[in-house]
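Novice: coordinates only, sequence not included:
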């Protein structure tokens, strides 16, 4: 292991919120520690009590930006290092010796960026204190126990736990146990998985105990410009939407299922069609069976079937135009002509790149507070759009909760890959529906289930392994750019690909600022209409790739932070309905980035198992359960009574009461939520777009209420065809452009590019 270049520097001045204090800076393998001895109080002097030093600790992964500003030549100014942390702590260290300042900067960069592997993070060497040592938070979530609690194994249950993914070979990002309808065989699931991105099929995440209606989640379908469809996917979703009917299980649909399974077992899985084009089959018979199952046989029978008036809903979290634009790269959204047993609603929630940009604008409004006592720039906060995004997420969760809890309907949620916005909406709607998830342990179970088990990319989104791009030498950056910058994003090849994708979605609106048509996850361009395109050979030897990992800055995003912020909004609006308090949410946000525990280090359940996280690291829940009294809400009222106002089972977001979570940003409520100074613009309700409250009828696709005209399927097909031509043209230039020298003029292009080819 490399040793730090300096272990301690004395006479360092810490500046924070306009105040300065002299102390010592200590650098350890996992922490940066500033210690100082405060002045003795009169009581201490009178009693002769020695003054204890105070310490400020920073874990290296929590550093989001570190800037060195050397003292100008022939100047009396001090050299400084400014830290911007992910928990919104901003500090500045002043050094009398520039050489020591550079040495400290290099040491921080070394400890932060040179780990290269998860196993070198603090969680793998952390030794818990005795209260935590007696607990095992890894045992808190048992999927079988949670599904039993929800009634999955109740008498006459229509659900079962499929073990098709027990070895994670079916879908590496999904849990080992996948709840599916009893009427659907694993063989059908296998084929249905080939129609969903990364085989993330519609899977149960919540079963309502009162009406047996469900929340299921998935990734986007592989529709493409040819309008591909999958009978197996349609059957799976129809079966899910039929599970709450008690009078008659699945009728003719069950027989159609048996026939299809028999046909599939008689043929080779290698030659069986994976994705079926609409013109290749005549699905009327099977479709009629599905509709009979999902809607009932006759008007007379409808009156006798519980839930016959259901308005089952497919929720696409993306803006409408972005969902259609994804067809240019073989993805897209469901064609409701093939899912006539449901309606669709587009929520218009922007993707990870827009959310990252929004948070950066919030940081810009706060970043000078390390050297000045001034509060945040309220005008910049207002322009960041952060509260607009939080409001949109809450509105979508409220829509889902109403569909399930009030209209007794089923809801399927997805975005693109189904692990960012999908997790936000799924978890928040369950908080609204189920009082159990508003308890301390219930909330932990919810995070384990909907975020950890269903494969949110914590390692990528949180940037745990850091990036050298977050370390800057200020005067060098001002003088001509960082020599470490450049790479593919700044090259002509990157520009060609970006322009190709922008051309592909140009039809859908020039004012569209979201970039969903660009891959959100691993940055690899794939042709989902056929076989995945081969990865570009890595210039780094495979053995080194296995040992070293880096953070892709364009994959970082405050997705889980937004979920905690939205939960705070509900807690503030319903202070007696939550067992935990605001401090619990704030500490959870801190430990998302601290890397002290193994809970949030991985992208999937499979990764945690492969690296033996349970045996080698501690669970973050140990920390909270060992200090339960610190995180308990004294106002909590556990009584649930739907006949008494204020104690109902369901809660719904109050969108007009969305506010800044001031303590999460390290500021006072007056600084963040006080009245705006005169002259600053106040956003009107019309400026905050809301998701449509009216689901789209079956077979009709409409644009959201943002002034965008409806997009007809014929126009989509023409635009997507033109888009594919543009993409193909851009890719054809790769071989020429990649051979040219890389542009080293800086990485301004990085802020516009969201595609990386490895």
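Specialist: Right, received. Where do you want to start? On a predicted model such as this, the values are computed, not experimentally measured, just so you know.
Novice: going forward, measure contacts between C-alpha atoms and count neighbours the same way
Specialist: OK.
Novice: for the stretch 401-550 of the chain, what spans make up the helices?
Specialist: Here the stretch 401-550 of the chain has its helices, by DSSP state H, counting those that start in this stretch, at 421-433, 440-447, 458-462, 474-480, 492-504, 542-547.
Novice: need the contact list for residue 328.
Specialist: The contact partners of residue 328, by C-alpha atoms under 8 Å, 6 or more residues apart in numbering, come to 224, 225, 504, 505, 720, 721, 723, 724.
Novice: Doesn't it belong to a strand?
Specialist: No. Counting by DSSP: H, G, I helix; E, B strand; the rest coil, residue 328 is not found in a strand; it is helix.
Novice: Roughly how far does it sit from residue 504?
Specialist: Residue 328 sits at a distance of 7 Å from residue 504 (criterion: C-alpha to C-alpha, to the nearest Å).
Novice: Residue 425 now?
Specialist: Taken as C-alpha to C-alpha, the span from residue 425 to residue 504 is 29 Å.
Novice: now the strands for the stretch 1-150 of the chain?
Specialist: 8-16, 19-27, 31-36, 54-59, 63-69, 79-85, 90-95 (DSSP state E, counting those that start in this stretch).
Novice: Dump these to CSV, plus mean neighbour count and distance to residue 599.
Specialist: Below are these laid out as CSV (neighbours: other C-alpha atoms under 10 Å; distance: least, C-alpha to C-alpha, whole Å):
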stretch, mean neighbour count, distance to residue 599
strand 8-16, 19, 31
strand 19-27, 17, 25
strand 31-36, 19, 19
strand 54-59, 14, 16
strand 63-69, 21, 19
strand 79-85, 22, 20
strand 90-95, 22, 26
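Novice: Okay, angle between the strand or helix carrying residue 570 and helix 421-433 too, please.
Specialist: Secondary structure assignment for residue 570, by DSSP states H and E: helix 559-573. For helix 559-573 against helix 421-433, the angle by axes from the mean of the first three to the mean of the last three C-alpha atoms, to 10 degrees is 20 degrees.
Novice: And helix 559-573, what's buried?
Specialist: 559-573 (16 or more other C-alpha atoms under 10 Å).
Novice: Output the contacting helices and strands for it.
Specialist: Secondary-structure packing of helix 559-573 (3 or more C-alpha pairs under 8 Å, 6 or more residues apart in numbering; DSSP states H and E): helix 386-405, helix 421-433, helix 582-594.
Novice: quick revisit: of the helices of the stretch 401-550 of the chain, which is nearest residue 714?
Specialist: helix 492-504 (15.5 Å; C-alpha to C-alpha).
Novice: and that closest one, what other elements does it pack with?
Specialist: Using 3+ C-alpha pairs under 8 Å, 6+ apart, helix 492-504 sits against helix 713-732, helix 734-737.
Novice: ok, and here's another one to check against it:
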């Protein structure tokens, strides 16, 4: 993040406000405003989709030509970034490097040239720690600071440097958050190679080093790991009841190693039947309850695809399982399955032993394909988006350039799919089953967005944290694989911005209905910053089982400890 020190004003060194994440117009106090109906938000979600279709959301308005490297002015009103990131007094007018508790210096190189795409060349000192790259310059009227946490770096590239005097080496940091800062520096025998030091600490797992979260020693008055208690969250929803029970059948992760230890399943199904259903579902991800409507008892159930294969295999236990889910809702004698995939892909998956539920074998079940492309399409879409917005924006061709990325088209598909799910529960009083292929990517996007629309609790600051912990983290979204924490293999086809898409969808909703939410853009940006940073343990690893094995809750700090302090 680039900063002109003078922009921080009198707030330099002070901690953030106690409630920096909210808006004075949001939360319970504003619950009766026109754009903030209480309880279910299905109707305004329909409005949102209509607005999305007509205007492609916010893409119709050319943005200010401002990039992530130079946004200090926009955010200075409610935070000082140095205080936010480092939690310590920072004297920005002196050439000092603020260190986090547990952070150590690795190397420092003088006479480095930052090749700024906005304000030209900046000469200064480049410091590398085991957590960040920190560039400072005092040659300008206002001291200049650029800091990049190493976790956000996707790859390092050497570049050609011309007409920079003795600065003959060039380096580009290609970052996961769309930035690509460039530097030119000298080759000196008494300094370790900058690229080597950066690679070692930007990709620690590839160099047999721990992620920085395991070195970070900041103390907070709040234990963020206590934000999400699955049993308490299910009890808030009125569970268990006569139809649903809170089960520990997966307590040792033997049933499904990517599911949480605590699951909500139907009461009148045996453990043996559940095990047979697990064999019939991809990755053993059986249908489990995510949310129950407080009035109709209609439910959102999530799972993975059935393994029907090319021969249309059947599983009587799976068919009975879905019938029990349907019967648990006395308001409707139907069940709707929302398959997030494109129908053509679902058919193709049958040849790979996957597939979808046949309406012939599942009576009173309606199958809907939401036609959302896969992770590889989304990765390419974000790559195109980066080309459009960084380092400069071509306002004359803004609309066509954005259209060609298809990013907003996919955001619309996700919001429209979530609204269909929410409407089916709220208006149709019908239970739904949501899945994609494995049930940890598009499924998480759709269930969490639908729950955000249906349940006002999830639109509070704490409730949204619970939603992310529950639907994304505990249910096994593969954060390590999708983000690539500490891994230098930037070309890994497993990487994809699914969680970024989800946050973008939430941001679109907060833009249209700001008074319906207890948090704002700053909170969402902070969440994304620390999706990459590896400062906190919250988004590390691929599953609850992996985090338990790595003792993440014991050895690292939760992001919510910082947010809720």
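Specialist: Ah, there it is. Fair warning: this is a prediction, and the values are worked out from it, not measured in the lab.
Novice: TM-score for these two?
Specialist: The TM-score (TM-score structural alignment, normalised by the length of the second structure) is 0.77; 460 aligned residues with a C-alpha RMSD of 2.4 Å.
Novice: if we can go back for a sec, quick check: which of the helices and strands packed on helix 492-504 of the first structure is buried the most?
Specialist: Comparing those by mean neighbour count (mean count of other C-alpha atoms under 10 Å), helix 713-732 comes out on top with a mean of 18.
Novice: So which residues make contact with that one?
Specialist: In contact with helix 713-732 of the first structure (C-alpha under 8 Å, 6+ apart) are residues 225-226, 324-325, 327-329, 496-497, 499-501, 503-505, 507.
Novice: among those residues, which two are most distant?
Specialist: 226 and 496 (25.0 Å).
Novice: who's more crowded, those two?
Specialist: residue 496 (20 against 17; other C-alpha atoms under 10 Å).
Novice: The more buried one maps to what in the second structure?
Specialist: Using TM-score structural alignment as the criterion, residue 496 of the first structure maps onto no position in the second structure.
Novice: ok, now how distant is residue 496 of the first structure from residue 732 of the first structure?
Specialist: In this view, residue 496 of the first structure and residue 732 of the first structure are 9 Å apart by C-alpha to C-alpha.
Novice: Roughly how far does the residue nearest the centre of the second structure sit from residue 359 of the second structure?
Specialist: Nearest residue to the geometric centre of the second structure (C-alpha atoms, centre = their mean): residue 499, 3.0 Å. To residue 359 of the second structure, residue 499 of the second structure is 32 Å away according to C-alpha to C-alpha.
Novice: Same question for residue 229 of the second structure.
Specialist: Residue 229 of the second structure is 37 Å from residue 359 of the second structure, by C-alpha to C-alpha.
Novice: go on, residue 112 of the second structure?
Specialist: 65 Å.
Novice: Then residue 422 of the second structure?
Specialist: 22 Å.
Novice: Neighbour count for these two, which is higher?
Specialist: A count of neighbours by other C-alpha under 10 Å puts residue 422 above the other of residue 422 of the second structure and residue 359, at 31 against 11.
Novice: so who does that one touch?
Specialist: Neighbouring residues of residue 422 of the second structure by C-alpha under 8 Å, 6+ apart: 42, 450, 451, 453, 454.
Novice: mind redoing it with 7 Å?
Specialist: Residues near residue 422 of the second structure by C-alpha atoms under 7 Å, 6 or more residues apart in numbering: 42, 450, 453, 454.
Novice: in the first structure, which of the residues you listed remain in contact?
Specialist: Shared contacts between this structure and the first structure among the contacts of residue 422 of the second structure (both residues aligned by TM-score structural alignment, their matches' C-alpha atoms under 7 Å) comprise 450, 453, 454.
Novice: Which of those sits closest to residue 233 of the second structure?
Specialist: Distances from residue 233 of the second structure to those, taken by C-alpha to C-alpha, are shortest for residue 454, at 15.4 Å.
Novice: Map that closest one onto the first structure.
Specialist: Taking TM-score structural alignment, the alignment pairs residue 454 of the second structure with residue 433 from the first structure.
Novice: Residue 596 of the first structure: what's its closest spatial neighbour, skipping adjacent residues?
Specialist: residue 123 (4.4 Å; C-alpha to C-alpha, 6 or more residues apart in numbering).
Novice: Map that neighbour onto the second structure.
Specialist: Counting by TM-score structural alignment, residue 123 of the first structure lines up with residue 213 in the second structure.
Novice: hang on, its match packs against residue 554?
Specialist: No. In this structure, residue 213 of the second structure is not within contact of residue 554 by C-alpha atoms under 7 Å, at 11.3 Å.
Novice: In terms of neighbours, single out the busier of these two.
Specialist: Between residue 213 of the second structure and residue 554, counted using other C-alpha under 10 Å, the more crowded position is residue 213 (21 against 12).
Novice: how close does that one get to residue 490 of the second structure?
Specialist: Residue 213 of the second structure is 21 Å from residue 490 of the second structure, by C-alpha to C-alpha.
Novice: what does residue 560 of the second structure give?
Specialist: Here residue 560 of the second structure is placed at a distance of 28 Å from residue 490 of the second structure (C-alpha to C-alpha).
Novice: now do residue 232 of the second structure
Specialist: Look at residue 232 of the second structure and residue 490 of the second structure: by C-alpha to C-alpha, they are 39 Å apart.
Novice: likewise residue 125 of the second structure?
Specialist: With C-alpha to C-alpha as the criterion, residue 125 of the second structure and residue 490 of the second structure are 28 Å apart.
Novice: quick one: secondary structure of residue 336 of the second structure?
Specialist: strand.
Novice: could you list every residue that touches it?
Specialist: 365, 366, 367, 431, 432, 433.
Novice: looking at the helices of the stretch 401-550 of the first structure, which is closest to residue 276 of the first structure?
Specialist: helix 492-504 (24.0 Å).
Novice: Pull the distance from that closest one to the chain's centre.
Specialist: 26 Å (C-alpha atoms, centre = their mean, to the nearest Å).
Novice: can you give me the strands in the stretch 301-450 of the second structure?
Specialist: With DSSP E, counting those that start in this stretch as the criterion, the stretch 301-450 of the second structure has strands at 335-339, 365-369, 431-435.
Novice: so where in the first structure does the last one end up aligned?
Specialist: It refers to strand 431-435 of the second structure. Counting by TM-score structural alignment, strand 431-435 of the second structure corresponds to 410-414 in the first structure.
Novice: tally of neighbours for the residue lying closest to residue 283 of the second structure once chain neighbours are set aside?
Specialist: Excluding the flanking residues, the one nearest residue 283 of the second structure by C-alpha to C-alpha, 6+ apart is residue 438, at 6.7 Å. Neighbourhood size, residue 438 of the second structure [other C-alpha under 10 Å]: 19.
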